[in-house]
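1. got a sequence here, can you model it:
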Amino acid sequence: MFKSSMGLGLVAIAAWGILLIKLWLFGQLYLLIHPNYIGLTIGAGIVLLGLSSYKTWELLKSSQSIAQAKQKFSQMQHSNLLPSRLSSGLLLAAAIIGLVITPKPFASDAAMHRGVGDQLGAIRTVQQSFRASNRPEERSLIEWIRTLNVYPEPDAYTGQKVKVTGFAVHPPDLPDQYMLISRFVITCCAADVYPVSLPVKLNQNRSNYPVDRWFDISGTMVTENLNGRRQLTIQPTTITAIAEPKNPYDY
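-> Now for the predicted structure:
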């Protein structure tokens, strides 16, 4: 009974190590965690694999009695809140699900659910220092939003050049000649991502720019009245469909 519990725990630890390394090798960690923590995550995966390998070797080669082994293993239990077999089984099941399911980036439905059009004035505090680019056309989408958060008067930016990349969102409360160009910002992990966006004034129906399709948009800034508010809006000169970036998040 004890050996099977310990064996299940070791398999669960190894499975989590394999999962973390697999996500790194397949370039999927960027979808789940901020780049600042990728090195730590890779290190954790290596440690888990090393720990499971060592403990498996120790279990197979050790000549100590079952009673001694049980005492030693109980000291390394992470938690006694759940029976060891149940907790190990849950950890193993979660790791298997992670190995089977391919992570996908958040899209327009998540952006709408998380209030994609209401980020101005409510944008989360970012830990790193922020300095807007001196050239407006070099600002990323998140840099435009942070600039607006510092000084939210849209007329101050009217006529400035803009070049941003993001995916299309079609809010139902905007006319058909408008869409949002959006991106998600990740501060730690996928659980805390939030959307940022700017309205785009189109010269045709937005149905020509499908939801979730990625676009590179160049143009100038104008001020538009949308939903009773004056909002900084992109007047595009070119809209180019592009492939979804390998790393779709901003920081």
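2. contacts, neighbours, all on C-alpha from now
-> Fine.
3. tell me which element the residue nearest to Ile96 when sequence neighbours are not counted falls in.
-> Closest residue to Ile96 in three dimensions, ignoring its sequence neighbours and counting by C-alpha to C-alpha, 6 or more residues apart in numbering: Ala15, at 7.2 Å. Using DSSP states H and E, Ala15 sits within helix 2-25.
4. and what of Gly159?
-> Following DSSP H and E, one finds Gly159 outside all helices and strands.
5. and if you look at the one 4 residues further on?
-> Using DSSP H and E, Lys163 maps to strand 161-169.
6. to compare against the first, here's another:
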Amino acid sequence: MLRRLIARWQGIVLALIGIVATVWLALTDQLSLYIHPGTSWFAIVMALIGAVLVIAAFALTPLEDDHQVASDASQPGPAVHLHEHDPTAPRSVGSGTIRAALAAAIIVGASLALLVLPPATLTSAAAAQRSINSETSTLDQDATALVGGDTSSFTVKDWAVLLGQSPDADFFAGRSIDLVGFVSSSPDDPDNVFYVTRFVVTHCAIDAQPVGVPVYLPGWAERFEPDQWVTASGAIVPNPGSSSAEPLLLTPDEISVTDQPEQPYVY
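-> Below is the predicted model:
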């Protein structure tokens, strides 16, 4: 009986876990770690609708009797009730128990992952897998609109877009750049270059794309670790001879470790 209940309700229980997790993340201001803030209201509304449907499912779905009715299709006659304890009833030895155990493990695992483990941002490992600055040309950002703008409000995304669209060093001459992001190693010259990195989220964390400004700092790994958040300021100059494929690099005047901002992603 227990394994039948688990098998029947596992989908509903998993849905309930997702609903509770969504509402909890919204109440703790952490939902933006997974979806764009502009669509948070939609996720919350859908979670509330889902909660109503789950309650209705619990209230309206009848419990199935613990027996089944079978009849001989080849001969007419009265139906025969086959109970689980009936030796003539077909049984699946062990398979039902295994399925029930797997369902219980899924439910427990999902509960731990969604409700117990603390929410975490995407890391430098994800940035390396998705290739930093590989999608800057597709970002919903017009580089020409940034030219002449107030650079004090520019994010890593803005500077990365400008670097991708304006590789001429003269454009950056005399400009002071201030950045906040996490450290990601350069795939071309990890000894001398790292990226001050942020993730750009369009809809949710699944479609997040890493963008970054390359920093020329030989021996940087002795001072900083991947995924550490840093503030950096300096000037953009032509590549001074690094094996990095980046034509322009930031040479920092100041750089220091900082705390992860309340909103780690940019939009």
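7. overlay the chains and give the TM-score.
-> Counting by TM-score structural alignment, normalised by the length of structure 1, the TM-score of this superposition works out to 0.74. Behind it: 225 aligned residues with a C-alpha RMSD of 3.2 Å.
8. picking up where we left off before, what residues in structure 2 pair up with the strand holding Lys163 of structure 1?
-> Matched against structure 2 by TM-score structural alignment, strand 161-169 of structure 1 falls on residues 176-184.
9. buried sites along that stretch?
-> Going by neighbour count (16 or more other C-alpha atoms under 10 Å), the buried part of stretch 176-184 of structure 2 is 177-184.
10. which stretches of the stretch 101-250 of structure 2 form strands?
-> Counting by DSSP state E, counting those that start in this stretch, the stretch 101-250 of structure 2 forms strands over residues 177-185, 193-200, 209-216, 229-238, 248-257, given from the N-terminal end onward.
11. count of neighbours near Arg198 of structure 2?
-> Applying other C-alpha atoms under 10 Å, we find 30 other residues in the vicinity of Arg198 of structure 2.
12. quick check: it touching Tyr265?
-> Yes - judged on C-alpha atoms under 8 Å, Arg198 of structure 2 makes contact with Tyr265 at a distance of 6.2 Å.
13. tell me how far whichever residue in structure 2 pairs up with Val222 of structure 1 lies from Thr144 of structure 2.
-> The criterion is TM-score structural alignment: under it, Val222 of structure 1 has Val237 as its aligned partner in structure 2. Distance of Val237 of structure 2 to Thr144 of structure 2, computed by C-alpha to C-alpha, to the nearest Å: 21 Å.
14. between the two, which one's more packed in?
-> Val237 (17 against 12).
15. surely that one touches Ala169?
-> Yes - Val237 of structure 2 is in contact with Ala169 according to C-alpha under 8 Å; the separation is 6.1 Å.
16. so what sits against both of those two?
-> Here Val237 of structure 2 and Ala169 share the contacting residues Leu248, scored by C-alpha atoms under 8 Å, 6 or more residues apart in numbering.
17. quick one, what contacts the residue nearest in space to the middle of structure 2?
-> In structure 2, the C-alpha closest to the average C-alpha coordinate belongs to Ala205, at a distance of 3.6 Å (C-alpha atoms, centre = their mean). For Ala205 of structure 2, the contacting residues are 33-35, 122, by C-alpha under 8 Å, 6+ apart.
18. ok, now Ile38 of structure 1?
-> The neighbourhood of Ile38 of structure 1, defined by C-alpha under 8 Å, 6+ apart, consists of 29-30.
19. give me the element it is part of.
-> Going by DSSP H and E, Ile38 of structure 1 is in helix 38-61.
20. circling back to that earlier point, who touches the match of strand 161-169 of structure 1?
-> By C-alpha under 8 Å, 6+ apart, the list of residues contacting stretch 176-184 of structure 2 from outside reads 124, 127-128, 151-152, 155-156, 194-198, 224-236.
21. tell me which of the contacts of Ala205 of structure 2 persist in structure 1.
-> Mapped onto structure 1 and checked by both residues aligned by TM-score structural alignment, their matches' C-alpha atoms under 8 Å, those keep the contacts 33-35.
22. mind putting those residues into a markdown table with distance to Ser243 of structure 2?
-> Putting the kept ones among the contacts of Ala205 of structure 2 into a markdown table (distance: C-alpha to C-alpha, whole Å) gives the following:
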| residue | distance to Ser243 of structure 2 |
| --- | --- |
| Leu33 | 34 |
| Tyr34 | 35 |
| Ile35 | 36 |
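23. closest to His81 of structure 2 among those?
-> Nearest to His81 of structure 2 out of the kept ones among the contacts of Ala205 of structure 2 is Tyr34 (C-alpha to C-alpha; 51.2 Å).
24. please pull up the equivalent of the closest one in structure 1.
-> Superposed on structure 1 with TM-score structural alignment, Tyr34 of structure 2 falls opposite Leu32.
25. now that match: closest residue in space, sequence neighbours ignored.
-> Taking C-alpha to C-alpha, 6+ apart as the measure, Leu32 of structure 1 lies nearest to Ala190, with 4.8 Å between them; neighbours along the chain are not counted.
26. give the aligned equivalent of the one you found in structure 2.
-> When the two structures are superposed using TM-score structural alignment, Ala190 of structure 1 falls opposite Ala205 in structure 2.
27. just checking, the residue nearest to Ile96 of structure 1 touches Ala93?
-> No - the pair formed by Ala15 of structure 1 and Ala93 falls short of the contact definition of C-alpha under 8 Å, at 9.3 Å.
28. so which of the two has more stuff around it?
-> Counting neighbours by other C-alpha under 10 Å for Ala15 of structure 1 and for Ala93 shows that Ala15 has the greater number, 24 against 14.
29. just tell me what the more buried one corresponds to in structure 2.
-> Taking TM-score structural alignment, the alignment pairs Ala15 of structure 1 with Ile17 from structure 2.
30. surely that match meets Gly109?
-> No - under the criterion of C-alpha under 8 Å, Ile17 of structure 2 is not in contact with Gly109, lying 10.6 Å apart.
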